[in-house]
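>>> whatever this is, show me its structure:
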Amino acid sequence: MKTVSQAVESVIKVKPFVIEALCEGLLNISSLARQIQPMVEKLTEKPVKQGAIVMALNRLTPQLDYSLNRNLQKLLESLGDIIVRSNLTDYTFRNSNTIFNSHTKVMQEISNHQDVFYTLVRGVFESNLVVSSAYEELVEKYFAEEDCLLKQGELSAITLKLPADNVQVTGFYYHILKAIAWEGVNIKEVISTTNEFTIIVNDEDVDRGFTILKNLKTAYKQK
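I've put the predicted structure just below:
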């Protein structure tokens, strides 16, 4: 059985968006206490007054603020290179039994080209392909029998190399996407691997997107 403080901490620590709003003073603590009261009572196995939860939140906030900034600052300071690739085209194809055959033929053609940007992501019902625009004709040759749902050009990719422990910090991707969204940059596609994070944006937004990601390293140092 947990104490009220322990229960409040357990409930709040799995809610990164609530943590951020709480640390920034954007939440009404009394309303938050009322909302989490049933969960706190379940963990403590006894009735808990709202005032006790408010007190626990007030004591917890400075600790959360320090922990949030410390963990994010550590990761953001260790972000790797930012790589920009321009002149890209984005395709969306309906999934079929032959789509991987088409993909394989394109890959065989471009396997010796080191300058090409090519990524294929298969979803449940459709597949997304982002490729260097110079290879559009090749894609359209081998994907000619596929059902193309969307084609869009004049795009750029911004790839951010991530530290190996990025998957251990809750809300890490949220802070990257939030910074981009707040500046009004429209993200066309998101491509992610374990240690790389790529956003596809319009050519006109690439400079702003690059600057936003570059500034992430210093943003938390100033807090």
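>>> going forward, measure contacts between C-alpha atoms and count neighbours the same way
Fine.
>>> mind checking how far the host helix or strand of Thr198 is from the chain centre?
Element membership for Thr198 (DSSP states H and E) is strand 196-202. The chain centroid and the centroid of strand 196-202 are separated by 10 Å, computed with Cα atoms, centre = their mean, to the nearest Å.
>>> also stretch 51-60?
Per Cα atoms, centre = their mean, the displacement of stretch 51-60 from the mean C-alpha position of its chain is 31 Å.
>>> can you list the neighbours in contact with that stretch?
The set of residues external to stretch 51-60 that reach it, using Cα atoms under 8 Å, 6 or more residues apart in numbering, is 4-5, 8-9, 29-30, 33, 37.
>>> and the next element down the chain from the strand holding Thr198?
Moving toward the C-terminus from strand 196-202, the first helix or strand encountered (DSSP H and E) is helix 206-219.
>>> which one of the contacts of stretch 51-60 is nearest Ala181?
For Ala181, the closest of the contacts of stretch 51-60 turns out to be Ile29, at 26.5 Å, with distances computed as Cα to Cα.
>>> so what's the closest one closest to, chain neighbours aside?
Counting by Cα to Cα, 6 or more residues apart in numbering, Val54 is the residue found nearest to Ile29 once chain neighbours are left out, at 6.3 Å.
>>> and the gap between that neighbour and Cys23?
Taking Cα to Cα, to the nearest Å as the measure, Val54 and Cys23 are separated by 14 Å.
>>> secondary structure element holding Ile176?
helix 172-182.
>>> Ile158 now?
Using DSSP H and E, the element containing Ile158 is strand 148-161.
>>> contacting residues around that strand?
Contacts of strand 148-161 from elsewhere in the structure, counted by Cα under 8 Å, 6+ apart, are 79-94, 133, 195-203, 206, 209-210, 213.
>>> now do stretch 16-25
Taking Cα under 8 Å, 6+ apart as the criterion, the residues outside stretch 16-25 that touch it are 12-13, 27, 29, 61-62, 64-65, 68, 170-171.
>>> so the strand holding Thr198 versus helix 206-219, what angle?
Comparing the axes of strand 196-202 and helix 206-219 via axes from the mean of the first three to the mean of the last three Cα atoms, to 10 degrees yields an angle of 140 degrees.
>>> another sequence for comparison is provided below:
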Amino acid sequence: MKTIASCVEDILIKQPFLEEALFRQIINFSALSEELQAPVSKMLGKPVKTGAIMMALRRYAPPVHLRQSHQLKAVLKQLGDITVRSHLIDYTFQNSDTLIKSHSNVMETLDTKSFYGFSRGVYESNIVVSESEKRIVLEGFKNEKMIDSQDDLSAISIRLPKNNQRISGLYYQIFKRFAWEGISLHEVISTTNEFTVLVESHLVDQAFSAIKNLNAQ
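Down below sits the predicted model:
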């Protein structure tokens, strides 16, 4: 059975920026209650008073990653080196019985100093390489079905502190920063202690600044 509190929670979960602003107490509860009156009333199928919505907002329990923001801030201040690599191409191939063999052949001939990243999904796989390796990749995967390719990309890699995987909300903070800056991510590559994003090259300076500002929050 839906209640005013559950309706308010549903709305806040779907709008994480609003949820965080509420937790940081930088939103006027009265004004937000008036803003939510129409959608909450629609969800319940009956008129709802703003006073009841305001009460639900004040009683709302924020998610763990917001309640533990001090831990997040400590981790963000420990972010390691940031490395930028440019002139990259991202290829997407349809998975097949021969894809791993094709990938193995490419790996044997790639320049060890070039940028390289590979990820395999259920239906397709991605390989990100330096533009200088374009010929090798196209030759190695010539018998595979290419779904998409994108050139003129840049990668920004961040060294993460140890035990970062135990801090909930870390990736949320990173993605939130990009969203605030209006930066769209072409690809994300992650290992245990390293996080890499691919962006179009004309956005690399803006993306680099966004990451640098993470430990200034």
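>>> for burial, what's the neighbour tally of the residue nearest to Ile29 of the first structure?
Using other Cα atoms under 10 Å, Val54 of the first structure is surrounded by 20 other residues.
>>> how far away is the residue mapped onto Ile27 of the second structure from the first structure from Ala179 of the first structure?
In the first structure, the residue paired with Ile27 of the second structure according to TM-score structural alignment is Gly25. Noted for Gly25 of the first structure: a distance of 19 Å to Ala179 of the first structure, by Cα to Cα.
>>> and Asp147 of the first structure, by the same measure?
Between Asp147 of the first structure and Ala179 of the first structure the computed distance is 35 Å (Cα to Cα).
>>> which part of the first structure matches stretch 122-136 of the second structure?
Matched against the first structure by TM-score structural alignment, stretch 122-136 of the second structure falls on residues 124-138.
>>> now that stretch: buried residues?
The neighbour-count check on stretch 124-138 of the first structure (16 or more other Cα atoms under 10 Å) flags 126-133, 135-136 as buried.
>>> between Gly25 and Ala179 of the first structure, who's got more neighbours?
Comparing Gly25 of the first structure with Ala179 by other Cα under 10 Å, the one with more neighbours is Ala179, at 16 against 11.
>>> find the nearest non-adjacent residue to that one, please.
Of all residues not flanking Ala179 of the first structure in the chain, Ile212 sits nearest, at 6.9 Å (Cα to Cα, 6+ apart).
>>> how about Phe29 of the second structure?
Leaving aside its sequence neighbours, Phe29 of the second structure sits nearest to Met54 (Cα to Cα, 6+ apart; 6.1 Å).
>>> what's the local residue count around that neighbour?
Here the number of neighbours of Met54 of the second structure (other Cα under 10 Å) works out to 23.
>>> so it is in which element?
For Met54 of the second structure, the host element (DSSP H and E) is helix 50-59.
>>> show me which positions of whichever helix or strand comes after that helix end up buried.
Toward the C-terminal end, the helix or strand that comes next after helix 50-59 of the second structure (DSSP H and E) is helix 64-67. Of the residues in helix 64-67 of the second structure, those buried under the neighbour-count criterion (16+ other Cα under 10 Å) are 65-66.
>>> and for helix 64-67 of the second structure, what's in contact with it?
Helix 64-67 of the second structure is contacted from outside by 20, 23, 72, 167-169, using Cα under 8 Å, 6+ apart.
>>> if you rank those residues by neighbours, which is first?
Per-residue neighbour counts (other Cα under 10 Å) across those peak at Leu72, which has 21 neighbours.
>>> counting neighbours, what do you get for the closest residue to Ser86 of the second structure other than its chain neighbours?
Counting by Cα to Cα, 6+ apart, the nearest residue to Ser86 of the second structure once its immediate chain neighbours are dropped is Ser154, at 4.2 Å. For Ser154 of the second structure, the count of nearby residues is 23 (other Cα under 10 Å).
>>> aligned partner of Ser154 of the second structure in the first structure?
Under the pairing rule here (TM-score structural alignment), the equivalent of Ser154 of the second structure within the first structure is Ser156.
>>> from Asp203 of the first structure, how far off is its match?
With distances defined as Cα to Cα, the gap from Ser156 of the first structure to Asp203 of the first structure amounts to 5 Å.
>>> sorry, back to before: from the contacts of stretch 16-25 of the first structure, pick the one nearest Lys141 of the first structure.
Gly171 (41.3 Å).
>>> what residue of the second structure matches up with that closest one?
Structural alignment (TM-score structural alignment) places Gly171 of the first structure against Gly169 in the second structure.
>>> shared neighbours of Ser156 and Asp203 of the first structure, anything?
With Cα under 8 Å, 6+ apart applied, the overlap between the contact sets of Ser156 of the first structure and Asp203 consists of 86-87.
>>> tell me which element Leu88 of the second structure is part of?
strand 82-94.
>>> show the subsequent helix or strand relative to that strand.
Moving toward the C-terminus from strand 82-94 of the second structure, the next helix or strand (DSSP H and E) is helix 99-109.
>>> how close does the spatially most central residue of the first structure get to Thr198 of the first structure?
With distances taken as Cα atoms, centre = their mean, the first structure has Tyr173 as the residue nearest its mean C-alpha position (3.3 Å). Using Cα to Cα, one obtains 11 Å as the distance from Tyr173 of the first structure to Thr198 of the first structure.
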